[in-house]
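>>> what shape does this take:
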Amino acid sequence: MRLGRPPKRLIRPARTSYQVDARRGAEMPLNVILVNVWLDAERGGGTAERTRRLAVHLSRLGCRCTIVTMGPTPWGDEFGRAGVTVISVPFIGQRFPAPLVNPLALYRLFRDADIVHVMGFWFLLASFSSAIAYAAGTPLLLCPAGSLTQYGRSAAIKRVFTALAGRPMLRSAAAIIATTRQEEALLVSDFAIPADSILIAPNGIELPGEGRPGSMAIPDKRFVLFVGRLTAIKAPDLLLEAFARIAPEIVDVSLVIAGPDLGMRPQLERRTAELGLQARVHFAGFADEAQRTALLARASLLAVPSHSEVMSMVALEAGAMGVPVLLTDRCGFDEVEQIGGGRVVPVDVGAIAEGLRQMLSDDDALRQSGQALRGFVLEHYEWSRVAAALLRDFRRLAAQRHGPR
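Modelled structure (predicted):
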């Protein structure tokens, strides 16, 4: 469905679904709108995955869920089985896509909802949807999902966007959803958001399905795995330099770098050649869900060297499969080291190299770390738990809008 001209089904009297059915004496399901700029893993990354899982699990919990996005989604069949409606908004542009949406149609859609949940921060669809939700009087929940950090090639543009659109988005929200305590602290310190307006809702994990490598070649020997966009904030360059430092002494380990290229791959390939590591560093390209599972099933450990991250989704995936994790202290997931599931190190080549050296030197300790992380992740971060907790907050905010029943 597209939000060009208002579809006839959107032109109806306003009615909230958060009410008691007089005939059955039961709560009607919440009508939840989820907004995310992209709904595929290659462009949307972790935010697309979070929106996908949240919509499906809220639907299983009885909500009526609609996703507003731009472009196609590979998960259409899954959404159809779950009863989730996807509305695709036309757009122009790629790096800074502008939605071509009918404001009246979007207003009517949001007015009839109980909750509008906006995922992400830097895109025009997020700011436009936030303004429409505010005008419609529908509680807006904004989840920046780790995107508040102004880092990388677009830092100057992000500062302008924050001043013109970002701060108004934050002020208009009924609540802000932080993924970690670290992100909560950033919202309080840098954006002056009251702590009582912030909800904590971590990323969740689905039990891994069947892995299929497809055409992706997986090394026969041990390897360190990186999965993420090839961009400065994810820091695959730091991991490459760290791997080069340990390569001469740990000769039976390779490095696999998997993820879509956002302009950094040529630089990484040149540096790999300069280091003479072409035979031991493998560029796998974008890995879909089944391919990530296949890679994780064979990896010795997952490395997340990011300059900024909020509870890496792939770290949770690794944990669910019993794969230990090395990540930086900018990832908001220090529990990994606290429970013995891996190492947390500074964002520094030397520290990353030392973490790799220590973890790869003891296979028995690696396996024990993987099992400790698996138990912790499955106990605390399954999507059914995360969605149920969020639904309680949704109901509370919807009740505040509609008054006592």
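>>> C-alpha from now on. contacts and neighbour counts both.
Will do.
>>> just give the nearest non-adjacent residue to the residue nearest the centre of the chain, would you?
Most central in the chain under Cα atoms, centre = their mean is Gly46, positioned 2.5 Å from the mean C-alpha point. Excluding the flanking residues, the one nearest Gly46 by Cα to Cα, 6 or more residues apart in numbering is Met313, at 6.0 Å.
>>> OK, contacts around the residue nearest to Ala178 when sequence neighbours are not counted?
Leaving aside its sequence neighbours, Ala178 sits nearest to Ile200 (Cα to Cα, 6+ apart; 5.0 Å). Contacts of Ile200 were listed using Cα atoms under 8 Å, 6 or more residues apart in numbering, and they are Ile177, Ala178, Thr179, Thr180, Arg181, Glu184.
>>> host element of Leu391?
Taking DSSP states H and E as the criterion, Leu391 maps to helix 383-402.
>>> mind giving me the packing neighbours of that helix?
Helix 383-402 sits against helix 41-60, with contacts defined as 3 or more Cα pairs under 8 Å, 6 or more residues apart in numbering; DSSP states H and E.
>>> what residues sit buried inside the helix it packs on?
Across helix 41-60, burial judged by 16 or more other Cα atoms under 10 Å covers 41-42, 44-60.
>>> what is the orientation angle of the helix or strand following that helix with helix 41-60?
Sequence-wise, the next helix or strand downstream of helix 41-60 (DSSP H and E) is strand 64-70. Here strand 64-70 runs at an angle of 170 degrees relative to helix 41-60 (axes from the mean of the first three to the mean of the last three Cα atoms, to 10 degrees).
>>> distance between strand 64-70 and the chain's centre?
From the chain centre to the centre of strand 64-70 is a distance of 16 Å (Cα atoms, centre = their mean, to the nearest Å).
>>> one more to put side by side:
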Amino acid sequence: MRIVHVIASIDPKFGGPQAVAQRIAAAQSALGHDVHVVSYGSADAQRKLFEMGRGIPNFSDIKWHILPEPDLFEKLACPGGRKLLRTVAQSASFLHLHGVWDPILLYAANTAKAFQVPYCLCTSGMLDSWSMQQKSWKKQIAFLLGYRRMLNQAKFLHALNVDEVLLMQPLGLRAPAVIIPNGIFPKEFDALPDKGRFRRQIGLPEGRRYVLFLSRLHIKKGLDILARAFQLVSYSHPDVDLVVAGPPDGAEEEFAQLVKEFGLESRVHVVGPIYGETKISALVDAACFCLPSRQEGFSIAITEALACATPVVITDACHFPEVGASEAGFIVSTDPAAVALGLIAMLDNPVMGKSMGVNGRRLVMENFTWPAIAELTIQNYRFAT
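Below is the predicted model:
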């Protein structure tokens, strides 16, 4: 099949959807398909993309069609994007769109319809109740301007979990939802680095443990919740620090203010975005991983933490019930006290944490791998056509 993935930006700073698009594309290429990606990206974003891609199996087999970072006119009207889409999509077997609210996706759907090419759309949690409440008036206008039609005319909506399907139901969309989860490439996690590498890199003394947060510094990721939770943890666990890794995305100032207010400046290490081997080393060294999100589709960061045999403390809004069912970590509410209790329980029992880590690695390796997920996408493309 000739498969075309479309996403508004390939910049890694935007998190999960970018990682998903490139990994599904690579896994589909490994199955022998002709896979293309259409997107925008600055020279720096492209450099980061291809640096990170060196560690992804079959990444080099993807055909990339990347336009420069768009100005406002290009972002809204997409003249360059539409021209590129007409060239790439006209002989495609299937289009896979990633995201919801970007104009380039609306034009991609229209292009697919013009060429009678079927398409699906990965909603990435953007249509659940929490997400729809954010700037809701803009989204209602967007629905009137063609985005509802784009969703309704998709062959299927690529949902990441059962909760996402249920949370989309109030919108009354006509396209069926198909659950296709995220995953990992086992090859990326076969040989984990020795413990201590990341600790030395950030200058953390031997004997100090840390809780790791790894995600965009966005309000929905719950950094304010984590700051309040870690304040409680800090009283009973003076040997534990907090490491916050990820690109800035609007929540960093409030987080820094809370850290200062709580007197935790020496205990909290904000290290910026980390990728590749550095990211895996950070996960391996962590006493536990924590993502206290207000909303998630299917977190790549959680999945990678589990693959590194690192136990996790996550919220029920992460929609990852398999973590609890497989005893790979704790699932708590978004209340800071509940997050703190989960972290304290994990930190108080390292033996239990190690066992949970083993369970989590098994869970991911047996159920959430990109080669199997790619097969699932192909099956659904064929079924839809």
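>>> TM value for the aligned chains?
Taking TM-score structural alignment, normalised by the length of the second structure as the basis, the two superposed chains have a TM-score of 0.88; 366 aligned residues with a Cα RMSD of 2.4 Å.
>>> before we move on, back to that, narrow the contacts of Ile200 of the first structure to those in strands?
Ile177, Ala178 (DSSP state E).
>>> adding distance to His117 of the first structure and neighbour count, write the contacts of Ile200 of the first structure out as CSV.
As requested, the contacts of Ile200 of the first structure are exported to CSV (distance: Cα to Cα, whole Å; neighbours: other Cα atoms under 10 Å):
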residue, distance to His117 of the first structure, neighbour count
Ile177, 9, 24
Ala178, 13, 24
Thr179, 14, 20
Thr180, 18, 21
Arg181, 20, 16
Glu184, 18, 19
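>>> on that earlier part again, the residue nearest to Gly46 of the first structure -> the second structure?
Aligning on TM-score structural alignment places Met313 of the first structure opposite Ile300 in the second structure.
>>> next one: Ile200 of the first structure
By TM-score structural alignment, Ile200 of the first structure lines up with Ile179 in the second structure.
>>> where do the helices sit along the stretch 51-200 of the second structure?
For the stretch 51-200 of the second structure, the helices defined by DSSP state H, counting those that start in this stretch cover 72-77, 79-89, 103-114, 129-133, 136-142, 148-152, 162-168, 186-189, 197-201.
>>> how about JSON lines for those, with distance to Thr278 of the second structure added?
Listed next are the helices of the stretch 51-200 of the second structure as JSON lines, based on distance: least, Cα to Cα, whole Å:
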{"stretch": "helix 72-77", "distance to Thr278 of the second structure": "33"}
{"stretch": "helix 79-89", "distance to Thr278 of the second structure": "34"}
{"stretch": "helix 103-114", "distance to Thr278 of the second structure": "33"}
{"stretch": "helix 129-133", "distance to Thr278 of the second structure": "31"}
{"stretch": "helix 136-142", "distance to Thr278 of the second structure": "37"}
{"stretch": "helix 148-152", "distance to Thr278 of the second structure": "38"}
{"stretch": "helix 162-168", "distance to Thr278 of the second structure": "31"}
{"stretch": "helix 186-189", "distance to Thr278 of the second structure": "13"}
{"stretch": "helix 197-201", "distance to Thr278 of the second structure": "7"}
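>>> map Glu379 of the first structure across to the second structure for me.
The equivalent of Glu379 of the first structure in the second structure is Glu366 (alignment by TM-score structural alignment).
>>> measure its match to Arg23 of the second structure for me?
In this view, Glu366 of the second structure and Arg23 of the second structure are 18 Å apart by Cα to Cα, to the nearest Å.
>>> for Ala256 of the second structure, same thing?
Look at Ala256 of the second structure and Arg23 of the second structure: by Cα to Cα, they are 33 Å apart.
>>> same check on Leu151 of the second structure?
Remark: distance between Leu151 of the second structure and Arg23 of the second structure (Cα to Cα) = 23 Å.
>>> the second structure: which residue goes with Leu186 of the first structure?
Per TM-score structural alignment, Leu186 of the first structure is aligned with Leu167.
>>> now its match. Nearest residue, chain neighbours left out?
Asp128 (4.8 Å).
>>> isn't that neighbour up against Glu164?
Yes: assessed by Cα atoms under 8 Å, Asp128 of the second structure is found in contact with Glu164 at 6.3 Å.
>>> quick one: the helices in the stretch 301-405 of the first structure?
In the stretch 301-405 of the first structure, helices defined by DSSP H, counting those that start in this stretch lie at 313-320, 335-338, 349-360, 363-380, 383-402, listed in chain order.
>>> show me what the longest one is in contact with.
Contacts made with helix 383-402 of the first structure from outside it, assessed by Cα under 8 Å, 6+ apart, are listed as 18, 30, 53-54, 57-58, 61, 114-115, 138-139, 174, 201-206.
>>> mind listing what's buried along it?
Using 16+ other Cα under 10 Å as the test for burial, helix 383-402 of the first structure gives Trp383, Ser384, Val386, Ala387, Leu390, Leu391, Phe394, Arg395, Leu397, Ala398.
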